[in-house]
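> let me see the structure of the following:
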Amino acid sequence: MKKVSSVFYITVSLVIVAVFIGALFPELSEQVTTNVNAFLSTSFGWYYMWVMTFLIVISIFIIFSPYGKIRLGKNHERPDFSTPSWIAMLFSAGLGIGLVFYGSAEPLFHAFYDAPLSEPGTDQAFKEALSVTYFHWGIHGWAMYGIVALTLAYFQFRKDEPGLISATLKPLFGDKMKGPWGKLIDILAAFATIFGVATSLGFGAAQINGGLSHLFGIEVNFTAQFIIILIVTVLFLISAWSGISKGIKYLSNVNMVLATVLFLAVIIVGPTLLILNMFTETFGMYIQNIMKWSFRTASLEGDNRAWLDSWTIFYWAWWIAWAPFVGMFIARVSRGRTIRQFMIGVMIVPTLIIGVWFATFGTTAGFVQRSGVDLTQYVTEMVLFNMFDQLPISFILSMIAILLIFSFFITSADSATFVLGIQSTHGSLTPPNNVKIIWGLAQSAVALVLLYVGGLTALQNTIIAAAFPFSFVMILMVISLIKSLNKEVRVLRRK
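Predicted coordinates:
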């Protein structure tokens, strides 16, 4: 354990304390997370909106600036992974379980239960539901991932700094980042990663439990979810042991194959023409309204503030909480690419894939709902499987979905153990297996405690609290990156 830094011991200790408090005082823990969530959502919703929009503006500026030609690595280096494998890995790490969990349920909810803008159940609400879903999962989140990953990759591969969040702030604070302040920043990043990933693991366990209940009558309860997390923990630890070039790479490709099969199957057996028409129109609506929605704060009483807090603010916090994990992972697999190629790939490709995915599953759910089958009566994790019941080959579709969730589950957790290993071993790109195992057990324990404390509500509440402090670190990372890039461009022009 010579490689291990104090970040490892401090963060693990904090996680253990949080797990014990949650397990021993579940009602108190739920109350605290609910109060913190309410305070941050109400008082700082405007702040989350500005941060996410600011990152899009910075990303676009970087793409079209002279910085775009700079390579993430030395000038002679080329990408370590092929473009298809690269896209598969960033897609699996950056989205994963959420796509399956919310693919049908979110557009359905916005369209037929609690529409953000129009009367629920109307044609306009149906269209707006898909557009708002693209907004939540599209370019805002990926611009943020891109900026964090770019900053990490640039300092690590171009400037030979360790792969740590604190190392990216040296242009601003110098050697202070080697002391207690740097440690504090790395601990914040590790803590946000643990709780961000644990939230997705909780969602995944709940939906796997829901699918198995729907198909085989297995009861939906904490015991079943405990067993599911236990099984998946063993599987992703085996994958983590094999390393990034084997386990994560192969699983990411499996994810893409399973996701493609499920996607094509639903398009074929679902309302094909309606899906294509709805995607075309609603993606256009998304592009037209992106600026207006980026600054929507529901400031007056009749503006449905509760919806904004439960959806948009929650999503922005969720993306931020995942930023250290996904950013570090994307940085690790992106060595050798130019900044322009990197940012375009990270922002545009996933956004388009997301649009097609949600158009397919959201339109199909809306089609089933409008045919007379009330899908809104089911909890989120059950919507997908009840939608499949109304389509041909429903059992096959449900089984593929469960396998896909399992695969995404393993990949996300595997990637997180790798990233947490980097954060707690002085930035080492080959963290020891025993460190990765401890982190794997820690994030599974947090997911279980959150499910035990308050189910999915506790998961959502915790995300917003975990994300808030790291958002300030992220802003400093952007300033540090621009300062360093400006200096490098001036040097290159003099040569």
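> every contact and neighbour count from this point should use C-alpha atoms.
Will do.
> give the buried residues for stretch 268-287.
Buried residues in stretch 268-287, counted by 16 or more other Cα atoms under 10 Å: 270-271, 274-275, 278-279, 282-283, 285-286.
> quick one: secondary structure of F109?
With DSSP: H, G, I helix; E, B strand; the rest coil as the basis, F109 sits in helix.
> so it sits right up against Q377, yeah?
No. Taking contacts as Cα atoms under 8 Å, F109 lies outside contact range of Q377: 10.2 Å.
> more crowded one of these two?
The residue with more neighbours, out of F109 and Q377 and counting by other Cα atoms under 10 Å, is F109; that gives 23 against 10.
> so what's that one closest to, chain neighbours aside?
T376 (6.8 Å; Cα to Cα, 6 or more residues apart in numbering).
> what is the neighbour count of that neighbour?
Close neighbours of T376, defined as other Cα under 10 Å, add up to 17.
> again, but for A447
Per other Cα under 10 Å, the neighbour tally for A447 reads 28.
> which non-adjacent residue is nearest it?
Counting by Cα to Cα, 6+ apart, the nearest residue to A447 once its immediate chain neighbours are dropped is A198, at 4.5 Å.
> one more, for comparison:
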Amino acid sequence: MKKLSIVFYLTMVLIILAVGYGALAPESFETITTTIKSFVASTFGWYYMLLMTFMLALSVFFILSPYGKIRLGKDADRPQFSTITWISMLFSAGMGIGLVFYGAAEPLSHYAINPATAEPNTDAAFKEAFRQSFFHWGFHVWAMYGVIALSLAFFQFRKGEPGLISSTLKPIFGERMKGPFGILVDVLAVFATAFGVSTSLGIGAIQINAGLNYLFGVTIGIIPQIIIIAIVTVLFVASAWSGLSKGIKYLSNTNLVLALALLGFVIILGPTLLIFDIFTDSFGGYLSNIVQMSFRTAPLNASNREWLNDWTIFYWAWWISWAPFVSMFIARVSKGRTIREFVTGVLVAPTLLGAIWFSAFGTTAIDMQKSGVADLAQASTELTIFEMFHSMPLSSIISIFAVMLIASFFITSADSATFVLGMLSTKGSPTPPNKVKLAWGITLSVIAVILLSVNGLDALQNTIIIAALPFSFVMLLMVASLIMALKSEVKLMKIKK
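Below is the predicted model:
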């Protein structure tokens, strides 16, 4: 593997140290990371709120500004993938498995267990549940991914730079980015990606195990989860081996078909009219309250601030920690699109799909809870969706679809991650060697298995949220660098005319 950079070896050393500590002293690891995570949330919550809102404002600016005409590539380049395939790739890599995991559980929690400001089990909590869910999975998240992906795509495809986070900072730091600071930036990106995806693999294995338990009585435990991870590893490595335009493309399209089928089942078999009413009313409420929600820190209300730390600020840090992986992948599949087309697509399509998804699954779950059909609030997060299906017609068929979709999203996320990690480990190669992708695929799965075995997923989740803070400063530098480069590009385009 001659193409491997020093970033690969340094990150592997950090991974071994972190996983070793987590495996040998899981309680100590979790205690320390929980303390640091709480400190970050309480101290930098205001900063995360302003940062994510700034990213949304910046996205709107890029759509409306003259920069929107610039193409991510040469002027003659056109998109490699159709719009539908492109959107399915955004959806799959960005948050597909998370929507299945939290689609019913999060709105239900905001309604019945711990609402943001309303009283539990009230109509006010019902409406607020969806505004908050849309907020956590909507415009702010995709604006942040879009801006970072835009920076990566612009420098890689328009300026011919390597596909690395460090390459986007050259307008500010010049050739110094080829030295230790550039290596540090790329190591941070690889570390966050590896642990973020490993956490997703662990969560995915837990939910697939829960679905198989519901359908076929498979025991819930570490052995079945390890077997699930092993099978999925073989599948996603095989897909990654086949390349971007085959494996990931076909899997992403399959995900979209399965997701729309499952969504259709829930809308038709659930409280259909209520679903559409809730979507319309709540999305309007989300839009009309978005400014207030964007700046809310609850400085004088301890219980509301605790809720923000546990939900909104947690989510903002979580999404930032995923930015190196998701944004890198989005950039890689977006060559040939204009900035206006790119930012609009990334901002609008996944947000609307997510809002419809939460409306269907969340409304169905809350309606069951409210009417007494099922006490879903008592179910664990991974079982909520299956307990909901149990009270619906054709429950077994819908559950099988759900397990298939989770597995498909599971494979696509890991597949996309091995591709991105391969790029970051081989000096930005757009076609990383299969052996590098294989090495990362095995590494991700081993991390997930080890930490599942010692109940270390929470500590791992804390770790990558902590890593989000230093990467957020890198994001701001990327924005400054991008604006500098865009100004120069516009002047260059005028000269060429």
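> now check the first structure for the residue matching L486 of the second structure.
Correspondence of L486 of the second structure to the first structure, assessed by TM-score structural alignment: L485.
> check contacts around the closest residue in space to its match that isn't next to it in sequence.
By the measure of Cα to Cα, 6+ apart, the closest residue to L485 of the first structure outside its immediate chain neighbours is Y67, 6.6 Å from it. Y67 of the first structure makes contact with 339-340, 485, 489, according to Cα atoms under 8 Å, 6 or more residues apart in numbering.
> most surrounded residue in those residues?
Each of those was scored for neighbours by other Cα under 10 Å, and I339 scores highest at 24 neighbours.
> gap between the helix or strand G211 of the first structure falls within and the chain center?
Element membership for G211 of the first structure, per DSSP states H and E: helix 180-216. Averaging C-alpha coordinates over helix 180-216 of the first structure and over its chain gives two centres that are 10 Å apart (Cα atoms, centre = their mean, to the nearest Å).
> how about that helix, which residues are buried there?
182-214.
> the second structure: matching residues for that one?
Helix 180-216 of the first structure corresponds to residues 180-216 in the second structure, going by TM-score structural alignment.
> contacts only, for T417 of the first structure.
240, 436-437, 439-440.
> remind me what the top helix by length along the first structure packs against, helices and strands.
With DSSP state H applied, the helix covering the greatest number of residues in the first structure is identified as helix 433-494. The criterion is 3 or more Cα pairs under 8 Å, 6 or more residues apart in numbering; DSSP states H and E, and the helices and strands that helix 433-494 of the first structure contacts are helix 6-24, helix 26-64, helix 139-153, helix 170-173, helix 180-216, helix 222-242, helix 314-332, helix 394-423.
> number of nearby residues for the residue nearest to L237 of the first structure when sequence neighbours are not counted?
For L237 of the first structure, the nearest residue in space outside its immediate sequence neighbours is I437; the separation is 6.2 Å by Cα to Cα, 6+ apart. I437 of the first structure is surrounded by 21 other residues when neighbours are defined as other Cα under 10 Å.
> still on that earlier bit, these two touch, right, the residue nearest to F109 of the first structure and H110?
No. Distance between T376 of the first structure and H110: 10.3 Å, which falls outside the contact criterion (Cα under 8 Å).
> any idea how far stretch 65-84 of the first structure is from the chain center?
How far stretch 65-84 of the first structure lies from its chain's middle: 24 Å, per Cα atoms, centre = their mean.
> for stretch 113-125 of the first structure, same thing?
For stretch 113-125 of the first structure, the gap between its own C-alpha mean and the chain's C-alpha mean amounts to 27 Å (Cα atoms, centre = their mean).
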